[in-house]
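Colleague: The amino acid sequence is not available; the structure is as follows:
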């Protein structure tokens, strides 16, 4: 598939490494410009591009940037993406450590990915937000392996969700359908599933044990 990755930090960089290794056509962008991605491009064969060009023709787009930077993404970012593009949001809200107070989340009660979706004007699938970046490189396992990790995947677009779950399976991980975006608080920071390295049964259990109440340390 043609895949655009916006954000070349730990998650974005390692997804670039794995997805290119699997034979996908990957374009990668960051806020500092394509000239800063030369090393990653040489290592992986990915194409470094400007953010505004990352989604052009893409069947999958990964948004993996700090939440506070989402409103700064170019308008019409997905206008030239492939029809039916599936968009992955890996973001998390860290109001005290990084993002500051976001009124849509704090006052309006939006989940993190619903807030991101509204800014993008396109459905998103929440995935990889609680995944250790190094696990993307080190922990892939074949289907059926007893130590295969499962990742929660939330979203309202069933077709896009199926596309993303199949891609995650190809990357070497199981998935658990975590429901729609309005209940994706079940996999936000400081929930039982966040950072959990476990299989389908334990991930399903952890999702069921989450509370929608955001703890004070995760409020602005």
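Modeller: Looks like it came in fine. Just so it is clear, the model here is predicted, and its values are computed rather than measured.

Colleague: going forward, measure contacts between C-alpha atoms and count neighbours the same way
Modeller: Fine.

Colleague: helix, strand or coil for residue 58?
Modeller: coil (DSSP: H, G, I helix; E, B strand; the rest coil).

Colleague: And the top helix by length along the chain, what does it pack against?
Modeller: Of all segments of type helix in the chain, defined using DSSP state H, the longest is helix 158-171. Helix 158-171 sits against strand 86-89, strand 125-126, strand 174-177, with contacts defined as 3 or more CA pairs under 8 Å, 6 or more residues apart in numbering; DSSP states H and E.

Colleague: for comparison:
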């Protein structure tokens, strides 16, 4: 299975490296063009290639949108009909500008992503773990210290696809529910970037308030 990355920052690079180790291939892109990704692709190895964002969206069986939130509205409406999108984004008003619908809790970053790509299936994931932790806290399945990561989404098949990816790179997964429930593990909540197991994660998720 191939994963297309729209954005190749810290999270994108580490998820790509971990996915390659788990047997996936990746297509990396950024806003500056594939020629700026030569060294990254060389570092990632033969299972990686550089492309435009449009190519990454087209070629990926899964598409990871991992750009600053302010850049979401600048992305073209790629042909993502029926595809699974992983949204890793968080809202930082000092960087992204004030967004009233996020400030008042009426929507979430992932719901904004779903509005931007209305024919795709968005799953919120990888937003509540530091990039470095993806590499350093991954554990084999069955390890008593294996960390649990939350996801949220409206499509069961898409969540299954994302769950399989996350489990393959060293984490258990807890399905927090529909896409709106992603508010429970956005930045500023008790569950955000918590290094915990399933039961402790559920307790933290339940502490979140809209």
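Modeller: Great, that's in hand. Values in this document were obtained by computation on a predicted structure and should not be read as measured data.

Colleague: re earlier: give me the range in structure 2 that the longest helix of structure 1 lines up against.
Modeller: On the basis of TM-score structural alignment, helix 158-171 of structure 1 is assigned to residues 156-169 in structure 2.

Colleague: Other residues contacting the matching stretch?
Modeller: Contacts made with stretch 156-169 of structure 2 from outside it, assessed by CA atoms under 8 Å, 6 or more residues apart in numbering, are listed as 18-19, 21-22, 84, 86, 121-123, 138, 141, 151-153, 172-173, 175.

Colleague: What residues sit buried inside it?
Modeller: Buried residues in stretch 156-169 of structure 2, defined by neighbour count with 16 or more other CA atoms under 10 Å: 158, 159, 162, 163, 165, 166, 167, 168, 169.

Colleague: Same check on stretch 54-73 of structure 1?
Modeller: Quick answer for stretch 54-73 of structure 1 (16+ other CA under 10 Å): 54-68, 70, 73.

Colleague: next one: stretch 78-89 of structure 2
Modeller: Those would be 80, 83, 84, 85, 86, 87, 88, 89, for stretch 78-89 of structure 2 by 16+ other CA under 10 Å.

Colleague: Please pull up the equivalent of the last one in structure 1.
Modeller: Counting by TM-score structural alignment, residue 89 of structure 2 corresponds to residue 91 in structure 1.

Colleague: what about the residue located most distally from the centre of structure 2, is that helix, strand or coil?
Modeller: Here structure 2 reaches farthest from its C-alpha mean at residue 144, the gap being 24.7 Å by CA atoms, centre = their mean. Here residue 144 of structure 2 is recorded as coil under three-state DSSP.

Colleague: what lines up against it once you look at structure 1?
Modeller: For residue 144 of structure 2, the residue aligned by TM-score structural alignment is residue 146.

Colleague: For its match, give me its contacts.
Modeller: Residue 146 of structure 1 is in contact with no residue at all, counting by CA under 8 Å, 6+ apart.

Colleague: equivalent range in structure 2 for stretch 57-70 of structure 1?
Modeller: So stretch 57-70 of structure 1 is aligned with residues 59-72, judged by TM-score structural alignment.

Colleague: ok now do residue 73 of structure 1, which residues does it touch?
Modeller: 51, 52.

Colleague: what about the helices in structure 1?
Modeller: 10-21, 38-44, 103-106, 112-120, 133-138, 158-171, 200-208.

Colleague: Could you list every helix and strand in contact with the last one?
Modeller: Under the contact criterion of 3+ CA pairs under 8 Å, 6+ apart, helix 200-208 of structure 1 touches strand 150-153, strand 174-177.

Colleague: Pick the most deeply packed of those.
Modeller: For these, average neighbour numbers computed from mean count of other CA atoms under 10 Å are highest in strand 150-153, which has a mean of 27.

Colleague: With structure 2 overlaid, how far apart is that strand on average?
Modeller: Here the mean offset of strand 150-153 of structure 1 against structure 2 after fitting is 0.4 Å, by mean CA distance after the TM-score superposition for structure 1.

Colleague: helices or strands up against that strand?
Modeller: Counting by 3+ CA pairs under 8 Å, 6+ apart, strand 150-153 of structure 1 packs on strand 174-177, helix 200-208.

Colleague: Tell me which of these lies nearest to residue 120 of structure 1.
Modeller: strand 174-177 (22.5 Å; CA to CA).

Colleague: which one is the spatially most central residue of structure 1 nearest to, not counting chain neighbours?
Modeller: What sits nearest the mean C-alpha location of structure 1, by CA atoms, centre = their mean, is residue 90, with 2.4 Å. In this structure, residue 90 of structure 1 finds its nearest non-sequential neighbour in residue 129, 4.3 Å apart by CA to CA, 6 or more residues apart in numbering.

Colleague: so how many other residues sit close to the alignment partner in structure 2 of that neighbour?
Modeller: Alignment note (TM-score structural alignment): residue 129 of structure 1 maps to residue 127 of structure 2. The tally of other residues near residue 127 of structure 2 (other CA atoms under 10 Å) stands at 23.
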